[in-house]
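Q: sequence first, predicted coordinates after that:
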Amino acid sequence: MAYAEYFASRRDEQLNELNEWLKIPSISALSEHKKDILTAAEWLADTLNKAGLEHIEIHPTDGHPVVYADYLHAPGKPTLLLYGHYDVQPVDPLNLWTTPPFEPNIRDGKLYARGATDDKGQVFMHIKAVEAILSQEGALPVNLKVCIEGEEEIGSVHLTSFLEKHKDMLAADAVLVSDTSLLERGRPAICTGLRGLCSLEVDVTTASTDLHSGTYGGAVPNALHALVSLLASLHDDKGRVAVDGFYEGVPDLSPLMREEFAKQGLDEDKIREGLELSALYGEEGYSFVERVGARPTLELNGVYGGFQGEGTKTVIPKAAHAKITCRLVGDQNPQHVLDAIEAHLKSHIQPGAKVEVRQMEKAFALDIDPSNPFLQLAADAYGKVYGTRALFTKDGGSIPIMESFSRILKAPIVLMGFGLDDENLHAPDEHFNLENFDKGLLTIVEFLKSAGTV
């Protein structure tokens, strides 16, 4: 039986099975769902067993468990490690969901539920693709290992130590991940770069108490004024970060890379109009896709202080605060970037004010060589099913654990996503387009079969 016919004949059965998993509220961020997390892991382990995988084990961590399985019966063939996650985001605000988040519902060819696209639906496709090959051909064309975690939505807190501890068990020639998106409907993409991340919080203080602006105004430092001036110093008038040393490790954009970005054919006017903006803004000399995919950023995420209530209050605030995150590229070192920003802030604070910096998250950027044979075969697999070969892109977001996989296992990452950017992942009415469920199953089968030739 051809695989298209195989999957078509089992579509309702498989979607019903996926719905069972989607009904489990495996929200990793909320402690009251700890039992649900374990239930979701047990469901996954049972489903992997039914699919024909072996050596299935639910590994405890200091947080939520990691589910492992393998099928190692292809001597001399490559070994792939499938990574994904079974935890999901919280569902608030609940009133904005058209149907309850843990009661899966199909409308207009889309499956609505929390976790439908991020990431249960995409992980499930891999399980069913493996099950199909074993059913149809009796063996896999590659060796396969599976590592599915329950903490991705809270930063994969314990997975890096798990990888270090079990790197021999998880050793592979490539890591296969489906937790990204197509460029748009019908246009597949393989991400070859993820930006790194670092963050910090800034507190500016002045007097020992808030002061009356009539008694002290114009004669003492104002914490809000000091903070606003300080934050304004972080960029120049061309959108470039003005922190000494910030751009160390940032690679120049080669003509070839700029050509690849241009192939995406992104309509900047459409983006601007869709966001109801009069103009886009960013580092001078770069297009939208270049700024998002290949350039670092320093963004203010929150600025607050002083009187926040209704009306006015003639007060000079004693404290003001800011939250800052940076997206990093190339060989930027997040610790170096944080130290450089802290030094800049301390050297630019206005007289009479004090600044305190708290360094927080740190994650390196990930770059993947698109010429790697596994990535080339993945692009071909998309081409056979979607009718257009996948483009190689760079993603502006960060999946910090991908860098850990690459560094610890010394294996290329193959980011074969089947979601769409408008599927409301992390938001109410999350959904998965079933067109990509159907095509994704076939694409994964094509890739696994071709990967056996490497």
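A: That came in fine, so what should we check first?
Q: only C-alpha atoms for contact and neighbour calcs from this point on.
A: Fine.
Q: G115 versus L15, what's the distance?
A: 14 Å (C-alpha to C-alpha, to the nearest Å).
Q: repeat that for L176.
A: 19 Å.
Q: and those two? Which one has more around it.
A: The residue with more neighbours, out of L176 and G115, is G115; 30 against 25, by other C-alpha atoms under 10 Å.
Q: so the more buried one sits against G121, correct?
A: Yes: contact criterion C-alpha atoms under 8 Å: G115 and G121 qualify, at 6.8 Å.
Q: what separates the residue nearest the centre of the chain from G419, distance-wise?
A: Centroid-nearest residue in the chain, with C-alpha atoms, centre = their mean: I399, separated by 4.2 Å. As judged by C-alpha to C-alpha, I399 and G419 stand 16 Å apart.
Q: put this next to the first one:
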Amino acid sequence: MTLTDIFEKIDSNHKRYVQELVELLSIPSVSTYSRHKGDVQRAGEWVVNMCRRLGMEARLYPTAGHPVVYASHCPHPDRPTLLIYGHYDVQPPEPVDEWLTPPFQPTVRDGFVYARGASDDKGQFLTYLKAIEVVMAVRGEVPINVKVLVEGEEEIGSPHLGDFLRRHKDLLKADAIAISDGSQFAPDVPAITYGLRGLAYFQLDVTGPRVDLHSGSFGGLVMNPIQALSAILCSLKEGGDRVAVPGFYDDVADMAPWEREEMESLPLDLANLKEYLGVEVLCGEEGYSPMERKTARPTLDINGVWGGFAGEGAKTVIPSKAGAKVSMRLVPNQDPDKIAGLFRAHVAKVCPPGVQLKVTHLHSAQPVLVSRDLPQVQAAARAIHTGFGKDPVFIREGGSIPIVNLFQEELGLDAILLLGWGRPDDGAHSPNERFSLEDFRRGIRSAVALLYELAGEGA
């Protein structure tokens, strides 16, 4: 089936679509700050109103935190149903002084729109709403059933989404789910993500003397909490950047030879990557390529350290406490709960005497692999070819998306389509976040094609 008439409509309406995206991006829906609670609510209401304008049944469901948007249009009892997921909340904009233009005053320049949430995730999920709108306008009806689930807490770990899914399983029944909250492999290299690493994330709190002490008067008498913390953190890695927690690698599933061959064939420009990162050398586990280390091998990283005096000038103290955040990215067959137990046992064993150690397990997520042979995944590949004009590459992603686990566990969905319209250098979570307007257009085209491919009416 030709989609030329629909694509022409997309092009003629592109300016309006961008204006509507700018309107949504102007809402500072920062879910982590209580002072923005009203703005998060306002963004949810904006999405509901947009869905209603498309002719969908839409409602804002309250939760114990920020609300969830659910909308549906299911005119075909005998056709597949696609569930579309997105989030309308955004990361905090800080450091604000590093933005070239204000984070919630969207600015279009050089073919990009710059604003917090542009790529993560307002611009990306809006492509699906615009796809539904244009298909309805040109053809009068969508070719499959569509459901939309857009939450307001993704950036704080989706703490209430699991309960919503459990309460509304029947409402959310679908044959596949599309999630566009990631990126292409590289600019103009579209991708389908079939693997995600899992996560085990901890906070370590080390407590020593009752109060901060004068280092001249008490140095040599007590264990310094920063020194104790440093010993713990240094024990977590060994030569070759291997994680030193006993048992950490016991259940790791090795990559198949074909996977290693495909990763080697991906167009990864190491020089450009190092320039983008601002580093001269790439480090990591010995025996694996940068792409393998980045996406398919387990890792451990120290994400933050605090303690003592770090202000201007001198203050010679032995601090009473110190702390750190530690995250571990996990690969298939590694269980976050088992890893958590191994981590707790290890840090307890190596903790020096004279301090108390508190270990808090903050977050976890199971690793994910989606079969590339599923018909819905193949339909998505054809849709991306139609929308972008080239076949997508298949990749693993080094990050974790905990909501994917929720959809698998609570809704029994295996056909999870991770289709990133953004770019790796969009700056998600960073100052000057942006989204290419051409990728916005191609994302809408691909979303349209996906509707027809899932209906068995591909272009």
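A: Sure thing, it's come through. Small disclaimer: the values here were computed from a predicted structure and weren't measured.
Q: now compute the TM-score of the two chains, please.
A: Superposed pair, TM-score by TM-score structural alignment, normalised by the length of the first structure: 0.93. Supporting alignment: 453 aligned residues with a C-alpha RMSD of 2.1 Å.
Q: quick one on the thing from earlier: alignment lookup: the residue nearest to the centre of the first structure to the second structure.
A: When the second structure is aligned by TM-score structural alignment, I399 of the first structure is paired with I401.
Q: its match reaches L199, doesn't it?
A: No: between I401 of the second structure and L199 there is no contact, the gap being 9.1 Å when judged by C-alpha under 8 Å.
Q: what residues do those two have in common as contacts?
A: Both I401 of the second structure and L199 are in contact with A365, where contact means C-alpha atoms under 8 Å, 6 or more residues apart in numbering.
Q: show me what counts as buried in whichever helix in the second structure runs longest.
A: Assignment by DSSP state H gives helix 4-25 as the longest helix of the second structure. Buried residues in helix 4-25 of the second structure, counted by 16 or more other C-alpha atoms under 10 Å: I6, F7, I10, H14, Y17, V18, L21, V22, L24, L25.
Q: equivalent analysis for stretch 313-332 of the first structure, please.
A: 315-332.
Q: one more: stretch 210-222 of the second structure?
A: Judged by neighbour count using 16+ other C-alpha under 10 Å, the buried positions of stretch 210-222 of the second structure are D212, L213, S215.
Q: ok, now stretch 67-86 of the first structure?
A: Residues of stretch 67-86 of the first structure classed as buried under the neighbour-count rule (16+ other C-alpha under 10 Å) are 67-72, 77-86.
Q: which of these sit farthest apart?
A: Spatial extent of the buried residues of stretch 67-86 of the first structure (C-alpha to C-alpha) is set by the pair K77 and Y86 at 28.3 Å.
Q: is L196 of the second structure in contact with E397, as I believe?
A: Yes: using C-alpha under 8 Å, L196 of the second structure is in contact with E397, at 5.0 Å.
Q: so for these two, which sits in the more crowded spot?
A: Remark: of L196 of the second structure and E397, L196 carries more neighbours, 28 against 22, as counted by other C-alpha under 10 Å.
Q: could you find the counterpart of that one in the first structure?
A: Residue pairing (TM-score structural alignment): L196 of the second structure is matched to L194 of the first structure.
Q: now the helices for the second structure?
A: Taking DSSP H as the test, the helices found in the second structure are 4-25, 37-53, 123-139, 161-167, 215-218, 225-234, 257-265, 270-277, 290-295, 336-350, 375-388, 402-411, 437-454.
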